[in-house]
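1. no sequence for this one, just the structure:
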């Protein structure tokens, strides 16, 4: 017996004041309605209705059961309506973590579009270059760059981030330009160290079939994207920076591109979430929105110089190692 269906039939019979009217309202045979009520009474081991040839009345137990049925059926309908609304317009809290540079330069400026599409979502956006522990910190999903070494996460690749080597004109006027990656060993460079491991990222370069990886001594190392940019703007040294952060500053003349014939391997960007969690509608729509946002975003492309000429970057084999994100 379908208990929920039987409860609905019982409520209909009580509200209609009889089997005949209830059967008409539900467009069912009267015999079917009567049989369902009898089966419900047997299952409950209690008499719910007094039946005579002239009238039907509710027993004391039936009256109490009727009130319970009303509440239960109302809760079921409310739950179904809520799920239906969620499919059309997801709602509730969504906690997302993203690297500082990506969040500041791309995600936050696009938030008005996100909220126009999903006005019922309350977004908590954690902006940090430190990889969050999604389970311990209650994060629904996160954007991460580079190699994913956490096998407990499910990942969807949503973009590719590219990098350029650059420096402020003030630094170059004083120290000159490097002509080859090994020349960087004689320059001041701003290093970036991982918030998770403390390791300073090496700089890798490729030109045709040539591959060079250098460990630069540097005069300063930071672990925050904004600090990295500000160090470069202050003329502290040469940086290898994502196009997300560097593109507008190159176009405005604040940075000059160095070693344009050399490139570094692009970095994949993923949306990740714990595999032991159900992919909620909120996470799904956010992932789709991010993928759409980043797919053709101008800041994800290689920037143009002050004269508007695109910077040429050769193809790089995907078997090169990836370094940590540099913002």
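-> That came in fine, so what should we check first? These numbers come from a predicted model, not from an experiment.
2. C-alpha from now on. contacts and neighbour counts both.
-> Noted.
3. wouldn't residue 170 be in contact with residue 237 here?
-> No - in this structure residue 170 lies outside contact range of residue 237 using C-alpha atoms under 8 Å: 9.7 Å.
4. how far away is the nearest residue to residue 153 once chain neighbours are set aside from residue 283?
-> Closest residue to residue 153 apart from its sequence neighbours, by C-alpha to C-alpha, 6 or more residues apart in numbering: residue 274 at 4.6 Å. Here residue 274 is placed at a distance of 11 Å from residue 283 (C-alpha to C-alpha, to the nearest Å).
5. still on that earlier bit, the more surrounded of residue 170 and residue 237?
-> More crowded of residue 170 and residue 237, by other C-alpha atoms under 10 Å: residue 237, with 23 against 16.
6. where exactly do the helices run in the stretch 151-300 of the chain?
-> Taking DSSP state H, counting those that start in this stretch as the criterion, the stretch 151-300 of the chain carries its helices at 169-175, 225-233, 243-251, 281-295.
7. Equivalent analysis for the stretch 1-150 of the chain, please.
-> 3-16, 19-26, 30-44, 60-88, 100-102, 111-117.
8. could you check the angle helix 281-295 makes with the longest one?
-> Angular relation of helix 60-88 and helix 281-295 on a 0 to 180 degree scale: 0 degrees, by axes from the mean of the first three to the mean of the last three C-alpha atoms, to 10 degrees.
9. Next, the buried residues of helix 60-88.
-> For helix 60-88, burial by neighbour count (16 or more other C-alpha atoms under 10 Å) applies to 62, 65, 66, 69, 73, 86.
10. list the contacts for the last one?
-> Under the criterion of C-alpha atoms under 8 Å, 6 or more residues apart in numbering, the neighbours of residue 86 are residue 281.
11. With the fourth one instead?
-> Residue 69 makes contact with 7, 8, 11, according to C-alpha under 8 Å, 6+ apart.
12. before we move on, the earlier item: most packed of the helices of the stretch 151-300 of the chain?
-> Burial of those is given as mean neighbour count (mean count of other C-alpha atoms under 10 Å); helix 243-251 ranks first at a mean of 21.
13. got the angle for that one vs helix 225-233?
-> Angle, helix 243-251 to helix 225-233, by the same axes, to 10 degrees: 30 degrees.
14. From residue 42, how far out is residue 67?
-> For residue 67 relative to residue 42 (C-alpha to C-alpha), the value is 19 Å.
15. before we move on, what about residue 8?
-> In terms of C-alpha to C-alpha, residue 8 sits 16 Å off from residue 42.
16. another one to put next to it:
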């Protein structure tokens, strides 16, 4: 009953506005007979007369005017809500909620986000650092930067790049420790580890694969802190080649065991909970993807 009434409310409003069944039917895109029949059924269900009808005029009864007054307000609010949602999806402004590991910001995404803020000043960013993966199906974020391959199938994922770390040390450290020749030599050197990877370093050189169980001298949740201690000569660390390249060229870092990679090969993905994105989120996603395009 209530659902039928809600379906008929727009008809009631349009007839009252046009004061004509034929004009109202044209505006609604339905036949005059269909409109008249549905209004009569509405009156029958409610047990009241809503319109006075004659050959020239259609006027609201007192009950019809009362109902229109209440329902007109409801329709206005529904229209406002509809327009608000549509505008929210279409306008290039508002808030984009982003989640990532801190070290992704330091090592990969700082410039990307700063460039986005400069290009779209009407779009706000809310950036949350998490030290563990989030479930985008329930988390209060629009997008998340996720490392690894275990992502729920229902989510929308865009791969940005693949990270493969290598071993590095500062010349300051190599003044005190001999250059390692095999992965097992790392047991004799202080090591700096990223906490989420732990102290088991899988190493491979194409034909061999070994796992080195290091005893961390230093353990951090931030890649940037690992790099700071690495540059200061406090230990050996795994670092992404692109991140280490400037320091390696400047002589501040030396790559160890150059035939071996660190083994922690993993993808960095941009993850969304839906393909239906507001304009502000779509602009953010497109900006990020453009920065990492091949």
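-> Nice, thanks for sending it over. No experiment lies behind these values; they were computed from the predicted model shown.
17. circling back: compare the helices of the stretch 151-300 of structure 1 and give me the one nearest residue 108 of structure 1.
-> Taking C-alpha to C-alpha, helix 281-295 is the member of these nearest to residue 108 of structure 1, at 11.4 Å.
18. Quick one: list the elements packing against the closest one.
-> For helix 281-295 of structure 1, the packing partners by 3 or more C-alpha pairs under 8 Å, 6 or more residues apart in numbering; DSSP states H and E come out as strand 153-161.
19. Check the offset of the strand it packs on from the chain's centre.
-> Strand 153-161 of structure 1 sits 10 Å away from the centroid of its parent chain (C-alpha atoms, centre = their mean, to the nearest Å).
20. For it, could you pull out the residues that count as buried?
-> Neighbour-count burial for strand 153-161 of structure 1 [16+ other C-alpha under 10 Å]: 153, 154, 155, 158, 159, 160, 161.
21. wait, what's in contact with the most centrally placed residue in structure 2?
-> With distances taken as C-alpha atoms, centre = their mean, residue 143 lies nearest the centre of structure 2, 1.0 Å away. Counting by C-alpha under 8 Å, 6+ apart, residue 143 of structure 2 touches 96, 97, 98, 99, 136, 270, 271, 272, 273, 281.
22. try 10 Å
-> Each residue near residue 143 of structure 2 by C-alpha atoms under 10 Å, 6 or more residues apart in numbering is listed here: 96-100, 136, 156-157, 270-274, 281, 284-285.
23. ok, how many other residues are close to the nearest residue to residue 157 of structure 2 once chain neighbours are set aside?
-> What sits nearest to residue 157 of structure 2 in space, not counting adjacent residues and going by C-alpha to C-alpha, 6+ apart, is residue 271, at 4.6 Å. Other residues lying near residue 271 of structure 2 total 22 when counted by other C-alpha under 10 Å.
24. Surely residue 271 of structure 2 touches residue 148?
-> No - the pair residue 271 of structure 2 / residue 148 is not scored as a contact, 11.6 Å apart, by C-alpha atoms under 10 Å.
25. so who does the closest residue to residue 3 of structure 1 other than its chain neighbours touch?
-> In this structure, residue 3 of structure 1 finds its nearest non-sequential neighbour in residue 40, 7.5 Å apart by C-alpha to C-alpha, 6+ apart. The contact partners of residue 40 of structure 1, taken as C-alpha under 10 Å, 6+ apart, are 1, 2, 3, 6, 7, 9, 10, 34, 46, 47, 48.
26. Residue 40 of structure 1 corresponds to which position in structure 2?
-> Superposed on structure 2 with TM-score structural alignment, residue 40 of structure 1 falls opposite residue 42.
27. ok, now how distant is the equivalent of residue 203 of structure 2 over in structure 1 from residue 180 of structure 1?
-> Aligned against structure 1 by TM-score structural alignment, residue 203 of structure 2 finds its counterpart in residue 205. Distance, residue 205 of structure 1 to residue 180 of structure 1, using C-alpha to C-alpha: 10 Å.
28. now swap in residue 103 of structure 1 and tell me
-> Distance from residue 103 of structure 1 to residue 180 of structure 1, by C-alpha to C-alpha: 33 Å.
29. more crowded one of those two?
-> Just comparing residue 103 of structure 1 and residue 180: by other C-alpha under 10 Å the higher neighbour count belongs to residue 103, 19 against 13.
30. what's the closest non-adjacent residue to the more buried one?
-> residue 127 (6.4 Å).
31. what residues are up against that neighbour?
-> Counting by C-alpha under 10 Å, 6+ apart, residue 127 of structure 1 has contacts 96, 97, 98, 99, 100, 101, 102, 103, 104.
32. Could you check which residue of structure 2 pairs with the second one?
-> Matched across to structure 2, residue 97 of structure 1 falls on residue 99, judged by TM-score structural alignment.
33. correct me, but its match touches residue 147?
-> No - between residue 99 of structure 2 and residue 147 there is no contact under C-alpha under 10 Å: 11.8 Å.
34. What number of residues are in the vicinity of residue 275 of structure 2?
-> 10.
35. could you list every residue that touches it?
-> The contact partners of residue 275 of structure 2, by C-alpha under 10 Å, 6+ apart, come to 155, 156, 157, 282.
36. and if you look at residue 29 of structure 2?
-> 23, 35.
37. any idea how far residue 90 of structure 2 is from it?
-> 27 Å.
38. Could you check how far the aligned residue in structure 2 for residue 227 of structure 1 is from residue 196 of structure 2?
-> Under the alignment (TM-score structural alignment), residue 227 of structure 1 maps onto residue 225 of structure 2. Look at residue 225 of structure 2 and residue 196 of structure 2: by C-alpha to C-alpha, they are 14 Å apart.
39. Identify the contacts common to these two.
-> With C-alpha under 10 Å, 6+ apart, residue 225 of structure 2 and residue 196 have common neighbours residue 219.
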